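Quick one, fold the following:
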Amino acid sequence: MLMWMVIDGVDMPEDGSAGDLAADLLVRVADGDQRAFSDLYDLLSSRVFGLILRVLVNRSQSEEVLQEVFLEVWQSAGRFAPNKGQGRTWVLTIAHRRAVDRVRASQSSTDRDVRVGIRDLGVSHDSVAEQVELSIEGGKVVAALATLPDPQREALVLSYYGGYSQSEIAVLIGAPLGTIKTRMRDGLSRLRSEMGVNA
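Prediction:
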């Protein structure tokens, strides 16, 4: 059954055309239309929150990032180019980048806390060895990911941190499925090489 919704008096199907509706709303938001912003939020906030929550897992942090995403959308809607992609994809890309930035910041904070805790508290190396080892491995993965080209890194992060299938990533990014498969294969190959792991 096809669901319909009414936005600004216009009936719109709740299917793939939401991307086109989002694009129209973003153009109006760029002109300072608060009603369009409210409609855009109603249209996309649950989907955006779901993406952020899949990356961050923590609900309260996800809610904070959701607010940051829509603030950025309000402030930068003028940069959206309707002829270059769907509005929904543009907003979801902002959300994904914000969520990944939060993960990186959180990991850096955890790593710093572990280092300071070992040094300042005189904690025995044996009692935190496993945590430190995991942090080091995580740091190596983040460093290795940073060496990848953006398209490969984005596909791998969406898959492994976001939990998206290759088909979902293709839709999210707006690229053919074959391209996503190639990016992931090449990215994994480079990661193995960067980390000194034999295939």
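
Please make it C-alpha for all contacts and neighbour counts, starting now.
OK.

Quick one: residues contacting the closest residue to A146 other than its chain neighbours.
With sequence-adjacent residues excluded and distances taken as Cα to Cα, 6 or more residues apart in numbering, A146 is closest to R153, at 7.5 Å. The contact partners of R153, by Cα atoms under 8 Å, 6 or more residues apart in numbering, come to 145-146, 187.

One more, so I can put them side by side:
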Amino acid sequence: MLGDVVIDGVEVSEDADAPVDHVAVLLGKVAEGDRIAFAELYDMLSSRVFGLILRVLVDRSQSEEVLQEVFLEVWQSASRFVPNKGQGRSWLLTIAHRRAVDRVRSSQASSDRDIRAGFRNIEVPRDDVAESVELRLEGKRVVEALATLPEAQREALTLAYYGGYSQSEIAALVGAPLGTIKTRMRDGLTRLRNEMGVTA
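All right, here's what the predicted structure looks like:
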């Protein structure tokens, strides 16, 4: 008989087509302060989360710092995860990606301050400055355009282009068929182009 069961306070579908989301179950326990569940969650996902962060940051030591920040946030905010709104793994990877991007922006801001200070001492051709500003503005436009997409499309594109995952890996991560991921990415890219006024 199909239906929902409750495992340690977390509702899990018994539907044969909907496999148990073990990460969601662990997050439910973590939300209640279960340290053993937290350790299990860390062991299960830390290497995947670290890989995602490292792809964004490149720098290993910074990636290790961000990894710790991600799991600290998971410990503190696991109660905010809503199982029926998405996969536990995707929720955690989204936190990791956001933290990594925040670190990139923070590092970029620091680098920009250093560059501005350096500009006072050297003569920089105006074309280089204009190109740098244009690239930065374009990046901001992409981030803003991504924010307008439906969550499923944004998640697929973010994991592919910022996380470096293949379509098959994304399908496994979010628990969706490969064809669905391909459709989400195609439709997402179309909407992204329209939002940015790019003609194909």
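
TM between them?
Once superposed, chain against chain, the TM-score is 0.71 (TM-score structural alignment, normalised by the length of the first structure); 181 aligned residues with a Cα RMSD of 3.2 Å.

Off-centre distance for the host helix or strand of the residue nearest to A146 of the first structure?
In the assignment (DSSP states H and E), R153 of the first structure maps to helix 150-160. Mean-position distance between helix 150-160 of the first structure and its chain equals 10 Å (Cα atoms, centre = their mean, to the nearest Å).

what's the average per-residue distance for it once overlaid on the second structure?
Once fitted to the second structure, helix 150-160 of the first structure is off its aligned match by 1.8 Å on average (mean Cα distance after the TM-score superposition for the first structure).

Map R185 of the first structure across to the second structure for me.
Aligned by TM-score structural alignment, R185 of the first structure pairs with R186 of the second structure.

How many neighbouring residues does its match have?
By the criterion of other Cα atoms under 10 Å, R186 of the second structure has 15 neighbours.

That one: what secondary structure?
The three-state assignment at R186 of the second structure reads helix, by DSSP: H, G, I helix; E, B strand; the rest coil.

And L188 of the first structure, by the same measure?
helix.

quick one, what contacts it?
L188 of the first structure neighbours (Cα under 8 Å, 6+ apart): L156.

The nearest residue to V74 of the second structure once chain neighbours are set aside in helix, strand or coil?
Once flanking residues are discounted, V74 of the second structure sits nearest to L92: 7.3 Å by Cα to Cα, 6+ apart. When classified by three-state DSSP, L92 of the second structure comes out as helix.

Tell me, how many residues neighbour L92 of the second structure?
Using other Cα under 10 Å, L92 of the second structure is surrounded by 21 other residues.

Run through who's touching stretch 160-179 of the first structure.
With contacts defined as Cα under 8 Å, 6+ apart, stretch 160-179 of the first structure is touched by 51, 54-55, 85, 89, 92-93, 155, 158-159, 180-181.

distance between the ends of stretch 52-64 of the second structure?
Terminal residues of stretch 52-64 of the second structure are spaced 11 Å apart (Cα to Cα, to the nearest Å).

what's the distance between the most far-flung residue of the first structure relative to its centre and L53 of the first structure?
In the first structure, the residue that sits farthest from the middle, by Cα atoms, centre = their mean, is G122; the gap is 37.6 Å. According to Cα to Cα, G122 of the first structure and L53 of the first structure sit 36 Å apart.

who's in contact with the residue nearest to D4 of the second structure when sequence neighbours are not counted?
With Cα to Cα, 6+ apart as the criterion, D4 of the second structure has its nearest non-adjacent residue at 4.5 Å, and that residue is S13. When contacts are counted by Cα under 8 Å, 6+ apart, S13 of the second structure touches 3-5, 19-20.
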